[in-house]
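[1] just coords:
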């Protein structure tokens, strides 16, 4: 019996307009009413998750979300961070140095800040596409030099054109790739986290904390950053719009995000 369902947001829970359909909403609320724990598990920061948490009514005791591609687990009723796996500042500096060799923009993020890193005295005008990305996750982009960083950051982000990110991804030294979690979460985003930190790591930790066995956990996703989450679950469900890499490890396939695929999967494997 499935007792916990981890669900990605973009490309999975919501449609291309970032809207959760009434059918998906009603189906998830029905599952929660019967006692199934729903956990949103996404690359977004908490600010970009809360609108869906509030819409679904997921603010009860022991409701949780997994954010930042698995680097943070938060209890939704109190907003208490119960697990966090930040990057070392030295590691961020290593990726910052690499970024100077390529075109994509380099940013760092935690649950409060989304910072574009620039050279001292560099005059930067934020790209409309980057501003739009900030709006999606309800977080304004700030501009800082590396020397101005004075907080804990859970991930670094490269933002740019797909071809430029292809070049960057191909140019990552093997030693750096082995020492960090590196994932192409979107065609325009390459994300870096501490080694071994991903959605699967966080899902296994949360399931363990809540006393659920792997066979009682289901995960639904569409992107390459959902790979470890799908592997970690006893039942891994991939959207019809998912990547071929993700589909290759799916236990089951469901409909696309514009066909209420999440609702279809919940009805098939949880409500029935």
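    Nice, thanks for sending it over. The shown structure was predicted, so the numbers you read here are calculated from the model rather than taken from an experiment. Numbers count the residues shown, from 1 in each chain.

[2] make it CA atoms for all contacts and neighbour counts henceforth
    Will do.

[3] Just give me the residue right at the centre of this protein.
    The centroid of the chain falls nearest to residue 43 when counting by CA atoms, centre = their mean (1.6 Å).

[4] Residue 183: which element?
    strand 180-186 (DSSP states H and E).

[5] I'd guessed residue 53 sits against residue 64; true?
    No - contact criterion CA atoms under 8 Å: residue 53 and residue 64 do not qualify, at 9.4 Å.

[6] Specify which residue of the two has the higher count of neighbours.
    A direct count of neighbours by other CA atoms under 10 Å for residue 53 and residue 64 places residue 64 higher, at 26 against 19.

[7] wait, what's in contact with the more buried one?
    Remark: with contacts taken as CA atoms under 8 Å, 6 or more residues apart in numbering, residue 64 is in contact with 39-40, 73-76.

[8] thinking again about what came up before, common neighbours of residue 53 and residue 64, please.
    Taking CA under 8 Å, 6+ apart as the criterion, residue 53 and residue 64 both touch residue 76.

[9] Take this one as well and set it beside the first:
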């Protein structure tokens, strides 16, 4: 008589029956706030969660940031950076898995286009990061990001690159300054790719993972995770997919989500 209600009840029962074994959490706007720090309540709650299941940061930032925040929280599980292109051991800093690099032709095209438009960029490679043309000695980049642009410019860049057959291109909000970034990885390389590889490494099906994020680059990750959390300031696309919409990062939304929605499912 009430098919929609019955469908909702079945989905809720399915969520409650799953055995969740890992938590993938975005960094900016989810784990850390505009001040680029982990709030005390959030840190305490994430540490408590890490005593029960694996906790893996999944960020578009470079390796050093993923390692720094993982170590601050005492996390020992593999961590994801470069928007899903690299998985690292936070205790040693060593690479666990990496995606194919962008390739010389694609990397050159991206960087020269950004330089010609006077757009700041970061380009990461196995040996570090470059931010200026004068620092480039090769084109073996894992990920390139156009940084600190207003949304109109971000949309222009997205429109310019999005149909490129060899690139994955995504717009990302930067909570720490209110501007936007465009992340470039090899086509098919996203946070969802990293979730699947984490699953192989840890022996955990992504359906038994929990994902939490706040921006468009988190969408693929949430799509493959079995339980999905969107932050309060996330775009509507994430909220529509989420099983739980948390308060904003400014209101310790991640801690609230873990306390009210995640931990009760792990008992």
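    Nice, thanks for sending it over. Only a predicted model underlies this, so the values are computations on that prediction, with no experimental measurement involved.

[10] what TM-score do we get after superposing?
    Here the superposed chains carry a TM-score of 0.82, computed using TM-score structural alignment, normalised by the length of structure 2; 239 aligned residues with a CA RMSD of 1.9 Å.

[11] Next step: the contacts of residue 64 of structure 1 restricted to helices.
    Counting by DSSP state H, no part of these is found in helices.

[12] If you map the residues you listed onto structure 2, which are still there?
    Among the contacts of residue 64 of structure 1, the ones still in contact in structure 2 (both residues aligned by TM-score structural alignment, their matches' CA atoms under 8 Å) are 39, 73-76.

[13] returning to what we had before: can you find the partner of the residue nearest to the centre of structure 1 in structure 2?
    Superposed on structure 2 with TM-score structural alignment, residue 43 of structure 1 falls opposite residue 60.

[14] So that match versus residue 91 of structure 2, what's the distance?
    20 Å (CA to CA, to the nearest Å).

[15] what's the closest of the contacts of residue 64 of structure 1 to residue 132 of structure 1?
    residue 40 (22.0 Å; CA to CA).

[16] which residues sit in contact with the residue nearest to the centre of structure 1?
    Taking CA under 8 Å, 6+ apart, one finds 67-70, 185, 225 in contact with residue 43 of structure 1.

[17] would you list every one of the strands in the stretch 1-150 of structure 1?
    Per DSSP state E, counting those that start in this stretch, the stretch 1-150 of structure 1 carries strands over the ranges 4-7, 37-41, 64-67, 72-75, 80-84, 105-109, 114-118, 142-145.

[18] Which residue range of structure 2 does the fourth one align onto?
    Read it as strand 72-75 of structure 1. Against structure 2, strand 72-75 of structure 1 falls on residues 86-89 (TM-score structural alignment).

[19] Can you tell me what sits against that stretch?
    Stretch 86-89 of structure 2 is contacted from outside by 63, 67, 76-81, 94-99, 194, using CA under 8 Å, 6+ apart.

[20] circling back: could I get the kept ones among the contacts of residue 64 of structure 1 in CSV, plus columns for distance to residue 129 of structure 1 and neighbour count?
    Supplementary listing: these in CSV, determined by distance: CA to CA, whole Å; neighbours: other CA atoms under 10 Å:
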residue, distance to residue 129 of structure 1, neighbour count
39, 29, 20
73, 28, 25
74, 28, 19
75, 31, 19
76, 29, 20
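
[21] Distance to residue 179 of structure 1 added to the residues you listed, as JSON lines?
    Converted to JSON lines, those look like this (distance: CA to CA, whole Å):
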{"residue": "39", "distance to residue 179 of structure 1": "28"}
{"residue": "73", "distance to residue 179 of structure 1": "22"}
{"residue": "74", "distance to residue 179 of structure 1": "26"}
{"residue": "75", "distance to residue 179 of structure 1": "29"}
{"residue": "76", "distance to residue 179 of structure 1": "31"}
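
[22] nearest to residue 217 of structure 1, of these?
    Closest to residue 217 of structure 1, out of all of these and judged by CA to CA, is residue 39, at 10.5 Å.

[23] and the closest one, how far is that from residue 142 of structure 1?
    Taking CA to CA, one finds residue 39 of structure 1 at 29 Å from residue 142 of structure 1.

[24] quick one on the thing from earlier: taking the contacts of stretch 86-89 of structure 2, tell me the two that lie furthest apart.
    76 and 99 (21.3 Å).

[25] since we're on the aligned residue in structure 1 for residue 24 of structure 2, how many residues are nearby?
    Superposed on structure 1 with TM-score structural alignment, residue 24 of structure 2 falls opposite residue 6. By other CA under 10 Å, 25 other residues sit near residue 6 of structure 1.

[26] cool, residue 97 of structure 2 as well?
    By the criterion of other CA under 10 Å, residue 97 of structure 2 has 17 neighbours.

[27] How about it: what's its closest non-neighbour residue?
    With sequence-adjacent residues excluded and distances taken as CA to CA, 6 or more residues apart in numbering, residue 97 of structure 2 is closest to residue 87, at 5.1 Å.

[28] Same check on residue 206 of structure 1?
    Taking CA to CA, 6+ apart, and ignoring the residues beside it in sequence, residue 206 of structure 1 has residue 73 as its nearest neighbour in space, at 7.9 Å.

[29] So what's the gap between the longest helix anywhere in structure 2 and the chain middle?
    With secondary structure taken from DSSP H, structure 2 has its longest helix at helix 3-17. Centroid separation for helix 3-17 of structure 2 versus its chain: 28 Å, with CA atoms, centre = their mean, to the nearest Å.

[30] same thing with stretch 45-61 of structure 1?
    14 Å.
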